[in-house]
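S.K.: Predicted model follows, preceded by the sequence.
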Amino acid sequence: MAIQISPSILSADFARLAEQAEAVAGSADWLHVDVMDNHFVPNLTLGLPVVESLLKAVSVPLDCHLMIEDPDRWAPAYAEAGAQSVTIHAEAAGAPVRTLREIRAQGARAGLALNPATALDPYADLIGEVDMLLLMTVEPGFGGQRFLDLVLPKIRAARQLISRTGGSVWLQVDGGVSPETVERAAAAGADVFVAGSAVYGADDPAAAVDALRAQAEKAAAQAG
């Protein structure tokens, strides 16, 4: 499986978003955009207008993670605007199949996210509707949290589920990804890693992306 790194601009300087995005353009596969509404999660970040502006200003494809109420209403607009990946939360979606299909119909990759306490099994039948499964490795809402090792068994189970279905679904982890935790997540089966403070808290964000990728690739190879 190919390892991908998606730096989260939640940890970037919001006054210099375009500049900070381009700082990782040569290394990152995606730019992770955390959309929070202060309802589904206890934080307010940015929304569609900022995403539309970023799309005009940056070269890295946008990976939009919607931590919002009523994603059925809002998610397709992010895909229509040009975000190349749009992820909704299972806990918030009222009609996930319809919404995932609408995201795909707009030409974007469709993702489904599960919080740490949300079981995988009830959503196993939706694997065929997604391009990416996102397992939160912290409680969503804030950057800089510690990685929750209790999610590791779910990552392994998700990798087994994906392998059984024969699909090419990506398995993303988000929360607490750092040089100290990325290898555990990769060994468990994750292949797309969201990293915020580990990238934008480093002196050289691009080098931090490269280092995380190398660690994850090594751990995945050893586990495989």
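M.R.: Sure, I can see it.
S.K.: can we go C-alpha only for contacts and neighbour counts from here?
M.R.: Will do.
S.K.: Count residues in the vicinity of G201, would you?
M.R.: Around G201 sit 13 other residues, with neighbours defined as other C-alpha atoms under 10 Å.
S.K.: Grab the nearest non-local neighbour of it.
M.R.: The shortest distance from G201 to any residue that is not its chain neighbour, by C-alpha to C-alpha, 6 or more residues apart in numbering, is 7.5 Å, and that residue is S11.
S.K.: Okay, one more to line up with it:
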Amino acid sequence: MARVKLAPSILNADFRDLARAIAQVEGLADVIHLDVMDGNFVPNITFGPLVVKAVRELTETPLDVHLMIAHPAEFVEDFARAGADWISFHAEVTRHPGEILGLVRNLGKRAGIVLNPQTPAERVFDHLEITDYVLVMTVMPGFGGQEIIPEALGKVGEIKGEARRQGLSLEVEVDGGVKAHNLDAVLDAGADIVVVGSSIYSAPDPRAAAEEIRRVLDMHPGIT
């Protein structure tokens, strides 16, 4: 049984003190999730490679960079150089995802592809062989703190089932609206990696919140 990975998202952290935000999840997080938004593919704007570089200098925990941007191929190398370990991009922005997946892998990084809630799982089936993980969005991308769209969780099983059919081993990450009251549903859907943002960083005690989520993940039967 594999341990479910916790990926705290710093989107809801206090950007005035990123060092403290990272320290609050140190030792509990398997990866740190960073949402990069360009104001084009999504309406919000967050940060770029300089912030990723700053976070890289604060921790040895792998950095999971989620590119919510219209032209990911143009920026993959910049984020890789800044210290990203995992780089994912949206299936909705390209007709040739294999080219971007190959670019990420050629840079020695884990390559992921992201599906918005309305995008069917089948969109990625032809590219699973060169994909390290698929990120299933369970909210509309662009803003933190939204409520989960439970129907989107069905894609987790569809993707994992297709991967098994192809004889492949890959991880499925769930991102969006994950909170204590729906965490069991996310785990039961088969998530290998769980992104949690506001439930940690909007809590009165982020460290305690992260510890409780870690406890629930560790109590889950695990992933076969």
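M.R.: Yes, it's here. Worth saying up front: this structure is predicted, and the values here are computed from it rather than measured.
S.K.: Report the TM-score for the pair.
M.R.: Between these two chains, after superposing, the TM-score reads 0.93 (TM-score structural alignment, normalised by the length of structure 1); 223 aligned residues with a C-alpha RMSD of 1.7 Å.
S.K.: still on that earlier bit, check contacts around the residue nearest to G201 of structure 1.
M.R.: Each residue near S11 of structure 1 by C-alpha atoms under 8 Å, 6 or more residues apart in numbering is listed here: G143, G196, S197, Y200, G201.
S.K.: Shared with structure 2, which of those residues?
M.R.: Checking those against structure 2 (both residues aligned by TM-score structural alignment, their matches' C-alpha atoms under 8 Å), the contacts still present are G143, G196, S197, Y200, G201.
S.K.: Closest one of those residues to K218 of structure 1?
M.R.: Ranking the kept ones among the contacts of S11 of structure 1 by separation from K218 of structure 1, with C-alpha to C-alpha as the measure, puts G196 on top at 20.9 Å.
S.K.: distance from the helix or strand encompassing D78 of structure 2 to structure 1 after superposition?
M.R.: Take DSSP states H and E as the rule and D78 of structure 2 turns out to sit in helix 76-82. Here the mean offset of helix 76-82 of structure 2 against structure 1 after fitting is 2.2 Å, by mean C-alpha distance after the TM-score superposition for structure 1.
S.K.: Which elements pack onto the lengthiest helix in structure 2?
M.R.: The helix of greatest length in structure 2, counted in residues with DSSP state H as the criterion, is given as helix 206-219. Applying 3 or more C-alpha pairs under 8 Å, 6 or more residues apart in numbering; DSSP states H and E, one finds that helix 206-219 of structure 2 contacts strand 5-8, helix 198-201.
S.K.: What span of structure 1 is the first one aligned with?
M.R.: Yep, that's strand 5-8 of structure 2 we're talking about. Against structure 1, the aligned range for strand 5-8 of structure 2 is residues 4-7 (TM-score structural alignment).
S.K.: So which bits of the longest helix of structure 2 are buried?
M.R.: Judged by neighbour count using 16 or more other C-alpha atoms under 10 Å, the buried positions of helix 206-219 of structure 2 are P206, R207, A209, A210, E211, I213, R214, L217.
S.K.: ok so, going back, so which of the contacts of S11 of structure 1 is the closest to G224 of structure 1?
M.R.: Comparing the contacts of S11 of structure 1 against G224 of structure 1 with C-alpha to C-alpha places G196 closest, at 26.7 Å.
S.K.: Tell me the spacing between that closest one and A113 of structure 1.
M.R.: Counting by C-alpha to C-alpha, to the nearest Å, the gap between G196 of structure 1 and A113 of structure 1 amounts to 17 Å.
S.K.: Next: P71 of structure 1.
M.R.: Relative to A113 of structure 1, P71 of structure 1 is positioned 12 Å away (C-alpha to C-alpha).
S.K.: anything in contact with each of the two?
M.R.: Looking at what touches both P71 of structure 1 and A113 (by C-alpha under 8 Å, 6+ apart), the common residues are I88, H89.
S.K.: before we move on, the earlier item: so of the helices and strands packed on helix 206-219 of structure 2, which one's packed in deepest?
M.R.: Burial among these, expressed as mean neighbours by mean count of other C-alpha atoms under 10 Å, is greatest for strand 5-8, which shows a mean of 24.
S.K.: To what extent does the helix or strand following it diverge from structure 1 after superposition?
M.R.: Scanning the chain past strand 5-8 of structure 2 towards its C-terminal end, the next helix or strand to appear is helix 18-23 (assignment: DSSP H and E). Between helix 18-23 of structure 2 and the aligned residues of structure 1, the post-superposition mean distance stands at 1.5 Å (mean C-alpha distance after the TM-score superposition for structure 1).
S.K.: contacting residues around the helix or strand encompassing A220 of structure 1?
M.R.: Using DSSP H and E, the element containing A220 of structure 1 is helix 205-223. Among residues not part of helix 205-223 of structure 1, those counted as contacts by C-alpha under 8 Å, 6+ apart are 3-5, 7, 23-28, 178-179, 182-184, 186-189, 198-199, 202.
S.K.: From V52 of structure 2, how far out is the nearest residue to D14 of structure 2 once chain neighbours are set aside?
M.R.: Counting by C-alpha to C-alpha, 6+ apart, D14 of structure 2 lies nearest to A21, which is 6.7 Å off, once chain neighbours are set aside. For A21 of structure 2, the distance to V52 of structure 2 under the criterion C-alpha to C-alpha works out to 14 Å.
S.K.: Of those two, give the one with the bigger neighbour count.
M.R.: The residue with more neighbours, out of A21 of structure 2 and V52 and counting by other C-alpha under 10 Å, is V52; that gives 24 against 21.
S.K.: tell me the strands in structure 2, going along the chain?
M.R.: According to DSSP state E, structure 2 carries its strands in the segments 5-8, 32-37, 63-68, 86-90, 110-115, 133-137, 171-175, 193-196.
S.K.: What mean distance separates the third one from the matching residues in structure 1?
M.R.: Following superposition, strand 63-68 of structure 2 is found to deviate from structure 1 by 0.5 Å on average (mean C-alpha distance after the TM-score superposition for structure 1).
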